[in-house]
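# just the structure for this:
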Amino acid sequence: MTNILHVSASIRGDESVSRKLGNRLVEKLATASEATIVTRDLAANDLPLIDADRFAANLTPHEERDDNQQALAGIADTLIGELQAADTLVLSLPVYNFTMPSTLKAWADLVARAGTTFRYTEQGPEGLLTGKKVYVVIASGGTPMGSEIDFLTPWLRHFLGFLGMTDVEMVAADGIMGIDGEEKIEAASQAIEALTPDKLAA
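Take a look at the predicted model:
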């Protein structure tokens, strides 16, 4: 049994290219092996930004929190639980202003918890979310992935690796606002269809 967590961030609903491609990838993953699927639509959830009180609550052990801290830390507990339970993580992401949607940054700030998803050691930080396969599906209107104006993918690889997730595969439909946009979307779709069972999460 595979547990798939699908996190999407586009504000464009069913019109979103990243969401459509991500949904197709999740369908393919679920077909390859019996799976449970948890979907987290960041655009449909008003994730809170980290402030001093929420930061302190998130770092306070569960059994030591007061009622207010339990309420403040509740959403982070839920998001972290989803991530811990997943064998496979699928991120469906648009590029907004050369980088990530603000909702993804809010999600990242909530799931990065010292002592839970990573820890500090004498050798430096150690990610605790190991053994997971990550697929990232990206749609960009005009920012080429891997270019000098792509500030999303380097940050994303570093952040995922910081939490222990180093097996990351990316599929990009970038530059889709150009005259060959449809061809680039089709190429990304074909890249997803070309994934073979041995390249999919077991």
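
# going forward, measure contacts between C-alpha atoms and count neighbours the same way
Fine.

# which helix is the longest one in this structure?
For the chain, the helix that runs over the most residues, judged by DSSP state H, is helix 67-85.

# what about Thr88, distance to Val168?
10 Å (CA to CA, to the nearest Å).

# still on that earlier bit, roughly how far is the next helix or strand after the longest helix of the chain from the heart of the chain?
Scanning forward in sequence from helix 67-85 by DSSP states H and E, the next helix or strand is strand 88-94. Put simply, strand 88-94 sits 5 Å off its chain's centre (CA atoms, centre = their mean, to the nearest Å).

# now show me the structure for the sequence below, then we'll compare the two:
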Amino acid sequence: MTQTVLHIDASARTQGSTSRGLSAKIIERLNADTVIRRDLTSALPHVTEDWINANFTPADDRDAAQRDLLGLSDQLVEEAKAADTLVIGVPIYNFAVPASLKAWIDLMARVGLTFSYTENGPEGLLKGKRAIIAVASGGTQVGSDIDFATGYLRHIMGFIGITDVQFVAADALMADADAAMARANSAIEALAV
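You can find the predicted model right below:
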């Protein structure tokens, strides 16, 4: 069976990044046939009023400028749709996700494309996929009261229909880096391929 993975790295650090190292190990472990790469160090635009207006204009009624404005967002949506698995490398910055990852989420979570509204509330449209999220933090323990990253990411994944979400955490690295990395590496080895 062929497998396509969308590999997203959100760390601002391109060298020496723990989350990038972990996500690379996960990619290696999965041995996917196709890997779509999205590095968020290349800044994504933030949602603007013009973008929102374009997004809520019916597709057939959009003018050229609106289609152009939504072009990158459309590409991000297609990357997520094409993937069987999303592998996201994310550091915890100031107790939450980096702004670059939030920008990706804002551009990719689109009504009618990745979720829809029903009489029972929102329904994710990217069902049948899984997400493996490699988390690194210096002082924040994953799952603690001050971790505003992992719960948010689990919720967002579920919101777009991805309910099979696994975390590989190298957390509280400043307290005991060796133990944190050993736990993360064990979690990677235990991943189903």
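
# quick one: TM-score?
The TM-score (TM-score structural alignment, normalised by the length of the second structure) is 0.96; 192 aligned residues with a CA RMSD of 1.1 Å.

# how about the longest helix of the first structure: buried residues?
For helix 67-85 of the first structure, a neighbour-count test (16 or more other CA atoms under 10 Å) marks Gln69, Gln70, Leu72, Ala73, Gly74, Ile75, Ala76, Asp77, Ile80, Glu82, Leu83, Gln84 as buried.

# likewise for stretch 21-32 of the first structure?
So, applying 16+ other CA under 10 Å, buried residues of stretch 21-32 of the first structure: Leu21, Gly22, Asn23, Leu25, Val26, Lys28, Leu29, Ala30, Ala32.

# and stretch 134-152 of the second structure, which stretch of the first structure?
Counting by TM-score structural alignment, stretch 134-152 of the second structure falls onto residues 137-155 of the first structure.

# which of the residues in the matching stretch are buried?
Those would be 137-145, 150-153, for stretch 137-155 of the first structure by 16+ other CA under 10 Å.

# which SS state does the corresponding residue of the second structure for Glu126 of the first structure fall under?
When the second structure is aligned by TM-score structural alignment, Glu126 of the first structure is paired with Glu123. Under DSSP: H, G, I helix; E, B strand; the rest coil, Glu123 of the second structure falls in the strand class.

# and what of Lys20 of the first structure?
helix.

# name the nearest residue to it, ignoring sequence neighbours.
Asp14 (7.3 Å; CA to CA, 6 or more residues apart in numbering).

# and if you look at Val97 of the second structure?
In space, Val97 of the second structure is closest to Ala149, 5.2 Å off (CA to CA, 6+ apart).

# before we move on, the earlier item: list of residues touching the match of stretch 134-152 of the second structure?
With contacts defined as CA atoms under 8 Å, 6 or more residues apart in numbering, stretch 137-155 of the first structure is touched by 17-18, 21-22, 90-96, 98-100, 170-178.

# please pick the buried ones from those residues.
Buried, going by 16+ other CA under 10 Å: 17-18, 21-22, 90-96, 98-100, 170-176, out of the contacts of stretch 137-155 of the first structure.

# how far away is Gly128 of the second structure from Ile188 of the second structure?
From Gly128 of the second structure to Ile188 of the second structure the distance is 21 Å (CA to CA).

# more neighbours, those two?
Under the neighbour definition other CA atoms under 10 Å, Gly128 of the second structure and Ile188 were set side by side, and Ile188 has more, 23 against 11.

# can you tell me the SS state at the aligned partner of that one in the first structure?
Alignment note (TM-score structural alignment): Ile188 of the second structure maps to Ile192 of the first structure. Following three-state DSSP, the label given to Ile192 of the first structure is helix.
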